[in-house]
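Novice: what would the 3D arrangement of this be:
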Amino acid sequence: MLRNDRDALSGIRGGTANEIAESLRERMERGLLGAGDALPPVRALAEALDVNRNTVMAAYRQLAQAGLVVSRGRAGTHVTGPATVAQDGFAADTVLRDVGTGNPDPARIPDPTSALTRIVGRPVLYGEPVIDRDLEAWADEWMRAALPPEKPMRLTITSGASDAIDRLLSTYLTRDDGVALEDPCFLASLNTVRLGGYRAVPVPVDDEGMTVDGLRAALADGVRAVVCTPRAQNPTGASITERRAEQLRAELAAHPYVLVIEDDHFSLLSRMPHASVIPSDHERWALVRSVSKFLGPDMCLAVTASDPETGSRLAQRLSPGTTWVSHLLQRLTHALVTDPEVRSGIEAAAVHYAERNAAFAEALRSEGLTVSTGDGLNLWVRLPSPARDVCGQLMRRGWLARPGDEFLLSDDAARFHLRLTVHDLTETDAASLRRDLLAAVEATVGTRTVG
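Specialist: You can find the predicted model right below:
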């Protein structure tokens, strides 16, 4: 901790929120402020710099959005350092069985070996088209099927969905602009918004997806962009119904220049229809579909369909030969998604995920737990006690689970949820996890509430 108020105020300069935030960031980078150190109280720093308290508060908010500081209420604002947001995927350095990964089943990812031999061709040089011709033709048909036929669109290929969302937001937004995010939220989206310096505005999610009241409040708050998941919302598994989509479109219709991004990450694997929230005449919109869930996370490629102006701006950030997506990767993607055997395997994987999740959810429900089956790779399990307490008990039994509070923006109820990835467990392991989960719940509640 800093020793006294004089030390805390020493060397901090600036007359605007950006200048103050940069001054504090510089002190962190030089090691003058370290993890755990307290920033000066807002009132004290405002008086020292002769600025309005709101200016200092805005500077602290910028640092918080970048993950560099955290507010602890009356205890003040403290330095945390970068990368404080949890990451999806396998946990490093653990001997526990990880059931919180969010990963697809590796046995369900297509083997690209035979396709690799078919994609070798003439080298692609600087200045050539950014999108491979064959992939563009296939993607055009794929994306148009999800949009009104009369809707003008432009295709862009990026290095995955997160790359697309990051580039789309930076196209229209500046630091501290508001972005409406689902709450609980996909970790990659939360990371993208925070590290971009934008202001995350939470929109609650229920069984039908993003709520109407939540979106209305976010729009009233002045958000410049909305990021939503039409199907298989991560972590809840919720999919937007056509009824809900119509209601959300009605709210967005009055805000045609708010950028609306649909992250349809589960696409070919989803068991639910795609209900779009984008109004038919909306000015700024993008539909993003990654191939990572059905072709594998290492296939860093996503197709983005957007209005022509947004597509043009996005394309300017993907220079031929420098920041474009490798044409070898594009050709491999096209070879796989047009292979009948691969498509049959993708369909079989979709059935597998749905059936395995449904069976595990039903078994938990029969024991008295509330589980949202939804769609996607994960289950969202409601607990009668805080999830972190249950996770602690599961660790003693050899399991590593993902507590719901890692996904929350403001929805405190997420603290009582687990996100479980169980589709790749054997029947024996699944039964063992169910028994251990019930025992963990019982141990944290103190009395037998399930089973």
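
Novice: from here on, contacts and neighbour counts on C-alpha atoms
Specialist: Fine.

Novice: tell me the secondary structure for residue 278?
Specialist: The three-state label given to residue 278 by DSSP: H, G, I helix; E, B strand; the rest coil is coil.

Novice: same question but for residue 91, I mixed them up
Specialist: Note that with three-state DSSP, the state of residue 91 is coil.

Novice: next, count neighbours for it.
Specialist: 17 (other Cα atoms under 10 Å).

Novice: show me where the stretch 101-250 of the chain has strands.
Specialist: Using DSSP state E, counting those that start in this stretch, the strands of the stretch 101-250 of the chain run over 154-158, 178-183, 199-206, 209-210, 225-228.

Novice: and those as CSV, adding mean neighbour count and distance to residue 292?
Specialist: Listed next are those as CSV, based on neighbours: other Cα atoms under 10 Å; distance: least, Cα to Cα, whole Å:
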stretch, mean neighbour count, distance to residue 292
strand 154-158, 24, 12
strand 178-183, 27, 21
strand 199-206, 23, 24
strand 209-210, 26, 22
strand 225-228, 24, 18
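
Novice: run this one through as well so I can compare:
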Amino acid sequence: MLVPLDRDSPVPVLRQLYLELRRAILAGAVPPGGRLPPTRTLATRLGLARNTVVAAYEQLLAEGFIEGRVGAGSFVSRDLPDAPASPPAVAGAPPPPVPPASRRFAGAQAHTGTFGTVPFNTGRCTLDERTLQVWRSLTLRRLQRPDPAWLGYADPAGPPALRQAIARYLRTSRAVRCEPEQVVVTTGAQQAIDLMLRVLLDPGDRVWLEDPCYPAVRAALAAADARVVPVRVDAQGMDVAAGIAASPQARMAYVTPSSQYPLGVVLSMARRLELLAWARRSGAWVLEDDYDSEFRYAGRPLASLQGIDEGGRVIYIGTFNKALFPGLRLGYAVVPRELLEPVLAARLLSDWHPAALQAGVVADFLEEGHFAPHLRRMRQRYLAARDALVAALRENLADRMEVEAPEQGMKLLARLRPGLSDLAVSAVAARRGLIARPVSPMFIAAPPVQGLMLGFSGHEPGALCWAARELAAALAESDERLLSPSPSGAGGGL
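Specialist: Sure, this is the predicted structure:
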């Protein structure tokens, strides 16, 4: 038996020997029932320690590839099938074809944005020293007195204490009408959205989607094999009348009413009532994604759409991943009672339940009154970062873009002057190590706005001012490559 070994390989010799012997057995070089060389003989032939060969044989024996016979040696297991008649795989051969069903997920990862601390990256959060100190204390307290329930399987809806704390917080801060048993704790808003799509939609169902839209939801709808009905957005938010005209019997509508993603406009009260009336009349469901309402810089946070829903058609979705930090992976959905059973069954089939220990820390953070002071401090920091970024953009890039300070959120929309392409500007920024996310790809059917989504939360004001100057310098060097491909892509109004 030929057993090639590479002494210069980083793979340990024992591992190489085991893999080569297994390959020879599977290829039929030694047929079922065939005898392997004695360990001493093979060790001498290969120049190895006998213990190395014995260890390889023992691994093959444990996995059922060989069997030992006292006084006779080691033999290939007779239970293995004969080697296939087909030729072995050829190096460089094309991989097996991808199943057609997998195409539903094609490109989904591209919609998640970019990770890291690069200036202008969106979704970044800041934990100041006071919050970190409290978080450490709460975590250590739970580890010092662990409850056995935290270490085992748990309720798919999440720990009761956290659900009670979330329900109390939502009733007070967002005017959400809910009881703790309606709260389903998830690993973020995206999982909550995915659960609702799997429970409520059949393949081919029509879903209203804001145009422009949150790209990750568009990808999730494609994965659910839903038919997207783009509904234009204007200064009052989603144009409900346009949605009714396009698809009056749609199964669902997805909206971001408090701060439309990506344009930042608020869904007007008239439109909210019109949307709820349509949902009641047609039996449709409304997914309200309230992704960053905690960070409002002018007045109190706007009341939720769910809070004025008299027909029980709105599913409210929120997250702590932005109010605290994305690595927490903790969100929630407020689910109408009649949907609880199928939603919890779907949750059980996906990842069973949220992490009980981390969820307990969040419950303590809420119940002991740490969340509200944390939000106040973060609003102050994010407001300072927002104002610094707006001032820096106006000072350095006024001839390239128009910027308004958003009243809510963790990012702003910079609308490019007519003739500029946001894709080209984004590419130029990337070469300078900056993330300037183009907005035009977020449009589906409506004429695209040429603009950039620039994050300010989680970034120091000085870093944002530096990044604005860098972006201005990069654009000054690349004028000829920044033109928009067509007049329809001009910046300006909604």
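
Novice: what's the closest of the strands of the stretch 101-250 of the first structure to residue 27 of the first structure?
Specialist: strand 199-206 (22.9 Å; Cα to Cα).

Novice: give me the range in the second structure that the closest one lines up against.
Specialist: Mapped onto the second structure using TM-score structural alignment, strand 199-206 of the first structure spans residues 227-234.

Novice: and what of stretch 181-189 of the first structure?
Specialist: Following TM-score structural alignment, the aligned partner range for stretch 181-189 of the first structure in the second structure is 209-217.

Novice: returning to what we had before: mind putting the strands of the stretch 101-250 of the first structure in JSON lines, distance to residue 350 of the first structure included?
Specialist: Below are the strands of the stretch 101-250 of the first structure laid out as JSON lines (distance: least, Cα to Cα, whole Å):
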{"stretch": "strand 154-158", "distance to residue 350 of the first structure": "24"}
{"stretch": "strand 178-183", "distance to residue 350 of the first structure": "24"}
{"stretch": "strand 199-206", "distance to residue 350 of the first structure": "23"}
{"stretch": "strand 209-210", "distance to residue 350 of the first structure": "20"}
{"stretch": "strand 225-228", "distance to residue 350 of the first structure": "22"}
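
Novice: how about the ones you listed, which one is nearest residue 89 of the first structure?
Specialist: strand 178-183 (19.7 Å).

Novice: rewinding a little: ok, and what's touching the match of stretch 181-189 of the first structure?
Specialist: 108, 111-112, 190, 193, 218, 228-233, 238, 253-255, 261-263, 442-446, 448 (Cα atoms under 8 Å, 6 or more residues apart in numbering).

Novice: residue boundaries of the helices in the second structure?
Specialist: With DSSP state H as the criterion, the second structure has helices at 13-26, 39-46, 50-62, 129-144, 160-173, 189-200, 215-223, 240-246, 269-282, 337-350, 356-367, 371-397, 422-431, 461-476.

Novice: any chance of the ones you listed in JSON lines with distance to residue 96 of the second structure as columns?
Specialist: Below are these laid out as JSON lines (distance: least, Cα to Cα, whole Å):
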{"stretch": "helix 13-26", "distance to residue 96 of the second structure": "20"}
{"stretch": "helix 39-46", "distance to residue 96 of the second structure": "36"}
{"stretch": "helix 50-62", "distance to residue 96 of the second structure": "28"}
{"stretch": "helix 129-144", "distance to residue 96 of the second structure": "47"}
{"stretch": "helix 160-173", "distance to residue 96 of the second structure": "46"}
{"stretch": "helix 189-200", "distance to residue 96 of the second structure": "29"}
{"stretch": "helix 215-223", "distance to residue 96 of the second structure": "22"}
{"stretch": "helix 240-246", "distance to residue 96 of the second structure": "41"}
{"stretch": "helix 269-282", "distance to residue 96 of the second structure": "45"}
{"stretch": "helix 337-350", "distance to residue 96 of the second structure": "27"}
{"stretch": "helix 356-367", "distance to residue 96 of the second structure": "40"}
{"stretch": "helix 371-397", "distance to residue 96 of the second structure": "49"}
{"stretch": "helix 422-431", "distance to residue 96 of the second structure": "34"}
{"stretch": "helix 461-476", "distance to residue 96 of the second structure": "44"}
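
Novice: any chance of these in JSON lines with mean neighbour count and distance to residue 455 of the second structure as columns?
Specialist: Compiled in JSON lines, the helices of the second structure are given as follows (neighbours: other Cα under 10 Å; distance: least, Cα to Cα, whole Å):
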{"stretch": "helix 13-26", "mean neighbour count": "18", "distance to residue 455 of the second structure": "48"}
{"stretch": "helix 39-46", "mean neighbour count": "15", "distance to residue 455 of the second structure": "61"}
{"stretch": "helix 50-62", "mean neighbour count": "17", "distance to residue 455 of the second structure": "53"}
{"stretch": "helix 129-144", "mean neighbour count": "13", "distance to residue 455 of the second structure": "22"}
{"stretch": "helix 160-173", "mean neighbour count": "18", "distance to residue 455 of the second structure": "25"}
{"stretch": "helix 189-200", "mean neighbour count": "20", "distance to residue 455 of the second structure": "19"}
{"stretch": "helix 215-223", "mean neighbour count": "20", "distance to residue 455 of the second structure": "16"}
{"stretch": "helix 240-246", "mean neighbour count": "17", "distance to residue 455 of the second structure": "29"}
{"stretch": "helix 269-282", "mean neighbour count": "17", "distance to residue 455 of the second structure": "28"}
{"stretch": "helix 337-350", "mean neighbour count": "15", "distance to residue 455 of the second structure": "32"}
{"stretch": "helix 356-367", "mean neighbour count": "19", "distance to residue 455 of the second structure": "26"}
{"stretch": "helix 371-397", "mean neighbour count": "19", "distance to residue 455 of the second structure": "9"}
{"stretch": "helix 422-431", "mean neighbour count": "21", "distance to residue 455 of the second structure": "14"}
{"stretch": "helix 461-476", "mean neighbour count": "19", "distance to residue 455 of the second structure": "9"}
